[in-house]
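**Student:** okay, sequence plus prediction incoming.
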Amino acid sequence: MNESVDIPIIAPQVPVYAHPGDAGADLVATEAVVLEPGQRALVGTGVRIALPAGYVAFVVPRSGLAARHGITVVNSPGTVDAGYRGEIKVSLLNTDRDQPYAIAPGDRIAQLIVMRVPEVTFLPVDELPDSARGEGGFGSTGYQTGATR
């Protein structure tokens, strides 16, 4: 059973889920912007929400824009904290080296994912318990070249 939460919203276009069961609801632009190759811009969505305590919203790229046009969200995921009441804007980047990308009002530019987050208490200690991974970080598990992994 999926949990449902009501989120008060002020928006010229309320974010919608493209398919049942999708994690992200589409955010659309409220302004026209042309992103030149390598350029970034903060693009308005007109969306303002009131998340309840214990929730966060993440602004993430749309996979189709990334795959077809090289458009991504610079600070992905962008974090919208429960106490924020301002407009959700999307920091977009055109990673294409040659082609500009035009955004028109109403274009889907990102997705909004709402999740429950626990409040945590950080407990200072002198030593951490062991784990199978230990201190292995970036690249510590290695990688294989070729089509299969």
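**Tutor:** That came in fine, so what should we check first? Numbering: from 1, shown residues only.
**Student:** use CA for all of it now, contacts and neighbours both
**Tutor:** Noted.
**Student:** buried set for stretch 31-42?
**Tutor:** Judged by neighbour count (16 or more other C-alpha atoms under 10 Å), stretch 31-42 contains these buried residues: 33, 35-37, 40-41.
**Student:** which two among those residues are spaced furthest apart?
**Tutor:** Val33 and Pro37 (12.8 Å; C-alpha to C-alpha).
**Student:** which strand in the protein has the most residues?
**Tutor:** strand 108-116 (DSSP state E).
**Student:** counting by contacts, list what that strand packs against.
**Tutor:** With contacts taken as 3 or more C-alpha pairs under 8 Å, 6 or more residues apart in numbering; DSSP states H and E, strand 108-116 sits against strand 25-28, strand 55-60.
**Student:** now for the first one, which elements pack on it?
**Tutor:** It stands for strand 25-28. strand 108-116.
**Student:** now find how far off-centre the strand it packs on is within its chain.
**Tutor:** Distance, stretch centre to chain centre, for strand 108-116: 6 Å (C-alpha atoms, centre = their mean, to the nearest Å).
**Student:** structure two is appended below for comparative analysis:
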Amino acid sequence: MREPVDVLIRRVRADVPLPSTAHPGDAGVDLVTCEAAELAPGERIVLPTGIAIALPDGYAAFVHPRSGLAARCGVALVNAPGTVDAGYRGEIKVILVNLDPRETVRFGRFDRIAQLVVQQVEKVRFHEVAELPGSARAEGGFGSTGGHAAVGGATGGNRYASAVSDREGQ
């Protein structure tokens, strides 16, 4: 088992709880808002978390949505995942949007609003070329693999159903 990564943390607001995992083995720590807020249908808001961190070089933190808020309230992150670079030292803030068409969502102080996942990231060096090497996917983009009943046409559709039909015809 790998050793934990040491991350320095500063409370921007003295009474905010430090981020922690809810269960052993969780990938992310919970981020809370340190301000009460209301989010009307279709509205977005930037909520402060009351913390700032210093990540080691070669790491980044990613702010992910909470699945429970999405499923129960229709709350999503506008820029999911948000990226916190190793050199950033300001307060972490979370940009939320209420996608529910009818209900206002209310947040109290210290409600969990997102989760933070710290990951090692690779440094890259780009090399410009005239042509890229080929691949099985080539330039296939959004929806090019199909896999959903609502996706039809020659390149989309249900590939599983096509494979079953082909086998039944043999």
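**Tutor:** In hand now; what should we look at? A quick note: this is a predicted structure, and the numbers were derived from the prediction, not measured.
**Student:** let me see the TM-score of these two.
**Tutor:** Remark: TM-score between the superposed chains equals 0.95 [TM-score structural alignment, normalised by the length of the first structure]; 148 aligned residues with a C-alpha RMSD of 1.4 Å.
**Student:** how near is Val74 of the first structure to Ala110 of the first structure?
**Tutor:** Distance, Val74 of the first structure to Ala110 of the first structure, using C-alpha to C-alpha, to the nearest Å: 11 Å.
**Student:** looking at these two, which is more packed in?
**Tutor:** Ala110 (26 against 17; other C-alpha atoms under 10 Å).
**Student:** contact partners for the corresponding residue of the second structure for the more buried one?
**Tutor:** Taking TM-score structural alignment, Ala110 of the first structure has Ala114 as its aligned residue in the second structure. Neighbour list for Ala114 of the second structure: 30-32, 63-66, 94 [criterion: C-alpha atoms under 8 Å, 6 or more residues apart in numbering].
**Student:** would TSV of the residues you listed with distance to Arg72 of the second structure and neighbour count be doable?
**Tutor:** Converted to TSV, the contacts of Ala114 of the second structure look like this (distance: C-alpha to C-alpha, whole Å; neighbours: other C-alpha atoms under 10 Å):
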residue	distance to Arg72 of the second structure	neighbour count
Asp30	17	21
Leu31	18	29
Val32	17	26
Val63	19	26
His64	16	23
Pro65	13	24
Arg66	10	18
Val94	19	26
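**Student:** ok, those residues in the first structure, which still hold?
**Tutor:** Contacts conserved in the first structure for the contacts of Ala114 of the second structure, using both residues aligned by TM-score structural alignment, their matches' C-alpha atoms under 8 Å: 30-32, 63-66, 94.
**Student:** and those residues, which is closest to Cys73 of the second structure?
**Tutor:** Arg66 (10.6 Å).
**Student:** now that closest one, nearest residue through space, not along the chain?
**Tutor:** Spatial nearest neighbour of Arg66 of the second structure, chain neighbours left out: Ala114 (5.2 Å); criterion: C-alpha to C-alpha, 6 or more residues apart in numbering.
**Student:** any idea what Gly147 of the second structure aligns with in the first structure?
**Tutor:** Taking TM-score structural alignment, the alignment pairs Gly147 of the second structure with Tyr143 from the first structure.
**Student:** where do the strands sit along the second structure?
**Tutor:** Under DSSP E, the second structure gives strands at 8-11, 29-32, 37-39, 44-48, 51-54, 59-64, 75-77, 82-84, 93-98, 105-107, 112-120.
**Student:** and these as CSV, adding distance to Arg137 of the second structure?
**Tutor:** Below are the strands of the second structure laid out as CSV (distance: least, C-alpha to C-alpha, whole Å):
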stretch, distance to Arg137 of the second structure
strand 8-11, 41
strand 29-32, 35
strand 37-39, 41
strand 44-48, 36
strand 51-54, 38
strand 59-64, 28
strand 75-77, 29
strand 82-84, 28
strand 93-98, 34
strand 105-107, 41
strand 112-120, 27
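**Student:** alright, I will stop here.
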